[in-house]
Structure formats: structure tokens, C-alpha cells
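A.B. asks: Pasting a predicted model and its sequence here:
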Amino acid sequence: MTQKKALVVRGGWEGHRPVEATELFVPFLRSNGYAVRVEESTDVYADTAELADTDLVVQCVTMSEITAEQLAGLSAAVVAGTGFTGWHGGIADSFRASSDYLHLVGGQFATHPGKEPCERRGDESDNFLPHTVTLTELGREHPVTAGLEDFELTTEQYWVLHDDLIDVLATTTHPARPWQPWHRPVTTPAVWTRQWGAGRIVVTTPGHSLDVLENPNVRTVIERGMLWATRTASAS
């Protein structure tokens, strides 16, 4: 049986600890039989031969920029069957200036609402809110999330702008608080998949810090997402 090849691409904003975060999952990939290559920039996306030979791309690159050549290489690989996955800002807040990247992924971080102003201390914990990740009907059956129950987190709660071509496995609801400008609760995707050509994409929005990534529910979703997104035989 041919060994699967995974490419881990990391970088961007250091606040999401791209090296430490991805190192949490490299042993999982190797234990599941993947040959893992790690790259510290998106330059590799322009290597069309390398991407054509890659079964799964795991990206952890928050913000940053991507060139047209790099994005074209990534997009072509996904269309041809290469899986694409990641978590939090490493995939849902990457390359904000690239509308074509947003089109590929299907959803984009907009904000993470904060605590009541009088409770804020001026650090990242101002945006750590208790919230529920709620499985959808599809999510209760999908291989990435089947068997999981709704779960609670206290961390950044992503508000995502998205299109209708994503398959939402879990959601989270932002309540309307007196200090916020919106007037009714807003429910947005927390975990979704996307079929793009022959490729599969999985986005998991929790994952701001290492402790969140080590949460059993979050980690399960990310790890299953890697396996599910990997190129299938029909895409070979």
C-alpha cells in the first residue's frame, strides 16, 4: 500500500504558536502511516509537482500574505484531490487580502466578541468567552464528528462569514449582549467541510491556544478531519 503524504505548512502570526501547535499533530499523522513534510512558509504551494504528490495539506498560517502563484498551486492541488485542513486563524483567518483564498475555504473569521467592557483587562483573555459548540444534524452522522456531544469551551469564539457551499458540522451562537451593536443572537459555523473539485476541505474554528487544541473534543475533530480530508482513492 502506498504511503500517504502529508504537508504541514506553518507560519504567519506568532500569537497562534504555529510551530508548537502543529507539532501536537505531527505524531498523530506519523502514527497513522503518513510521511510528513514540514515547511515554514507558503513557498511550497508554488511547487506544483510536490503538491500533486501530496495527499493532505495541514495549514497553520494566520494572516500573512500569499502570492498568486502560490494560491494557484494550492487551489489546483485541492481541485485535483489533495485534502486541505487546519484550525482557527491558521486556516479561517489566512491571507485576508486574497478573495480567491476565501473562495477556496468558504468561510472567513470576522471577529471574536469580547467580555463586557468593565471586565476587560487589556490582554487576550478579554476575548475568552464561555460558549457551546453545537453539533448539527449532519454533524451527528459525519465521520469527522459522529459520536461526539455538544461541548463547552472558554476561549475565543469565532464569528465567521461564510457561503452556502459549506457543509456545517457544528455551530456556535453569539448572544446579543447590551454592550454589543447586534440585536439578536447570531449562529455561525464552528466546524465545516467543503468539497472543492475532487478535494476535501475541513475547517475547525476552535484552536486559539495549545490548551484548546488539547481539549479532547477539539483534538478529535481536528485529527478526524485530517483523516477524512486526505485524498481518496477516487481522487487519485
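C.D. replies: Everything's here; your move.
A.B. asks: Could you use CA atoms for every contact and neighbour count after this?
C.D. replies: Fine.
A.B. asks: Can you report how many residues lie near Asn32?
C.D. replies: 12 (other Cα atoms under 10 Å).
A.B. asks: same question, Asp163
C.D. replies: 13.
A.B. asks: another one to put next to it:
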Amino acid sequence: MKKLVALVGDYYHPADYLSKALTMLSQPDWQLEIYTRVTEVDWKHLPDYDLFMLATWGKVGPESDGEYWITDYQQQKIADFLAAGKKLFLLHSGIASYPRTGLLRRISGGHFVKHPSEEQELRVYKTMETEFTAGVSEFVIKDEQYFMEISADQITPFLAAESEKYGESIAGWFREYKSGQVFVLTPGHNLAVLENEMMQRLIKNIIKY
């Protein structure tokens, strides 16, 4: 039985659609706990879980708000979690607006820079064959196109997104950190994206991997 814990929802990404999508994806051999407040997560006992999903950005409020919710303590607990051989999954806003000089940025291998003001029609395709892209074929979604700054020597890209107006951007990557694994998927701004069959397959593959 895989034990999964997810922290979801923020100022721009309602927890309801994220919770609905994760519940819809849940499998009989998964024990899934979903939280919408940082205070609900048992940070001390995070290594009791197999996977920790962040689908919430680092700010407390809107972009203009300079306050971050994540503390040095929580970032260290995530590092300890990975040192215990566990898995961190950063979905969409889970890679956005965290301190760029913080430990989580070093753990993730990249951070969000910008996206166009309007959602784009994106052609999403894998850039490598691996266990967590198994069975995934090219698909089209309407979503925010995230543009990222990455530490290219530290990550392994496996997914790209391309729009007619803005060209190609990285949409998914993997890296090892200490004894654990870090996965990033940048699509996921709305429920329709997370309901897409190929997105569901990607998420399930990552959790099962």
C-alpha cells in the first residue's frame, strides 16, 4: 500500500479542482491524504509517506504579496524526506513562486519564471522513453504555458509543451536528490487538463514508478 500525501490549492489554483482530480485518480492500493492548509501536514512524520505532492505555490497570497508560507524548517523536512529515499512530486503551481535562494529550489532543479496572460493550446509530447512516460502519446490541452529557469546539468527532461505563438517549453523533468526522486509536471491549471487521459497516465506512472 503506497502512502501519499498532497498539499493542494492556493490563491490562483482552487483546492477543489485539485482535490477532485487526485481523488479521481486514486487507486485501490494507494492511501491518499489531501490537505489544503500547510498547518495540516505532519511535517515531522513526512517520511512515513512514500510520496509528497506539492500542488500549491510558495506565496501566501497574490503575486504582489512578498510573504512565503514555506519555512526553512519545512524545506529541511522535505530534504530529509528525500534522504529517506522517498518521492517528491511538484505539480503545476508546486514549482512556482518559491524562494529562489531556498533549499526547495536546489531540490527541484528549477523554478517558474512566467507564463502568457492567456491559456494556450499546447501540444504536449514526451522527449524520452522511460517507465514514467510509458503508454503516453502526444496530446493537446488548453493550459498555461509555463516557462522555467532550470539547472540543466541537474535534471532529466522527459516532457515538452509547444504553442503556436510561444514555441517550445519544458513541461516535465526528473532528478535524483540524495536517496530520493523529484518529479515535476508543469501542466495542470484546470480540471480539464487533469482529466486528460494522457495527463492521468503520466501522474499515475510517476506515483507508481
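C.D. replies: Structure's in. What do you need? Please read these numbers as outputs of a predicted model, since none were measured by experiment.
A.B. asks: TM-score of the superposed pair?
C.D. replies: The TM-score (TM-score structural alignment, normalised by the length of the second structure) is 0.84; 199 aligned residues with a Cα RMSD of 2.2 Å.
A.B. asks: just checking, what's the longest strand in the second structure?
C.D. replies: Longest strand in the second structure, counting residues (DSSP state E): strand 167-177.
A.B. asks: how about Ala55 of the second structure, what's its match in the first structure?
C.D. replies: Applying TM-score structural alignment, one finds that Ala55 of the second structure aligns to Cys60 in the first structure.
A.B. asks: what about its match, which SS state?
C.D. replies: The three-state assignment at Cys60 of the first structure reads strand, by DSSP: H, G, I helix; E, B strand; the rest coil.
A.B. asks: Compute the number of surrounding residues for it.
C.D. replies: Cys60 of the first structure has 30 nearby residues by other Cα under 10 Å.
A.B. asks: which residue sits closest to it, ignoring its sequence neighbours?
C.D. replies: Leaving aside its sequence neighbours, Cys60 of the first structure sits nearest to Gly90 (Cα to Cα, 6 or more residues apart in numbering; 3.8 Å).
A.B. asks: Then the one you found would be within a helix, right?
C.D. replies: Yes. Assessed by three-state DSSP, Gly90 of the first structure belongs to a helix.
A.B. asks: Can you verify my assumption that it contacts Val61?
C.D. replies: Yes. Contact between Gly90 of the first structure and Val61 holds when scored by Cα atoms under 8 Å: they sit 4.3 Å apart.
A.B. asks: what do these two both touch?
C.D. replies: Counting by Cα atoms under 8 Å, 6 or more residues apart in numbering, the shared contacts of Gly90 of the first structure and Val61 are Arg10, Pro18.
A.B. asks: buried ones in stretch 190-202 of the second structure?
C.D. replies: Residues of stretch 190-202 of the second structure classed as buried: Asn190, Val193, Leu194, Glu195, Met198, Met199, Gln200, Arg201, Leu202 (neighbour count, 16 or more other Cα atoms under 10 Å).
A.B. asks: export these to CSV and tack on distance to Gly110 of the second structure?
C.D. replies: Output for these, formatted as CSV (distance: Cα to Cα, whole Å):
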residue, distance to Gly110 of the second structure
Asn190, 22
Val193, 22
Leu194, 22
Glu195, 26
Met198, 24
Met199, 21
Gln200, 23
Arg201, 23
Leu202, 20
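A.B. asks: For Arg38 of the second structure, what is the corresponding residue in the first structure?
C.D. replies: For residue 38 of the second structure the amino acid is Val, not Arg. So, by TM-score structural alignment, Val38 of the second structure is matched to Thr42.
A.B. asks: actually Leu25 of the second structure, sorry about that
C.D. replies: By TM-score structural alignment, Leu25 of the second structure lines up with Phe28 in the first structure.
A.B. asks: how much space between that match and Gly12 of the first structure?
C.D. replies: Separation of Phe28 of the first structure from Gly12 of the first structure (Cα to Cα, to the nearest Å): 23 Å.
A.B. asks: just Leu153 of the first structure next, same as before
C.D. replies: 25 Å.
A.B. asks: Settle it for me: which of the two has more neighbours?
C.D. replies: Counted by other Cα under 10 Å, Leu153 of the first structure and Gly12 do not tie: Gly12 has more neighbours, with 21 against 17.
A.B. asks: mind checking the SS state of Val8 of the first structure?
C.D. replies: Per three-state DSSP, Val8 of the first structure ends up strand.
A.B. asks: quick one on the thing from earlier: isn't the match of Ala55 of the second structure right up against Leu7?
C.D. replies: No. In this structure Cys60 of the first structure lies outside contact range of Leu7 using Cα under 8 Å: 11.1 Å.
A.B. asks: List the contacts of the most centrally placed residue in the first structure.
C.D. replies: In the first structure, the centroid-proximal residue (Cα atoms, centre = their mean) is Trp87; its distance is 2.8 Å. The contact partners of Trp87 of the first structure, taken as Cα under 8 Å, 6+ apart, are Gln59, Cys60, Val203, Thr204, Thr205, Pro206, Gly207, Ile222.
A.B. asks: again with Thr220 of the first structure
C.D. replies: Each residue near Thr220 of the first structure by Cα under 8 Å, 6+ apart is listed here: Thr145.
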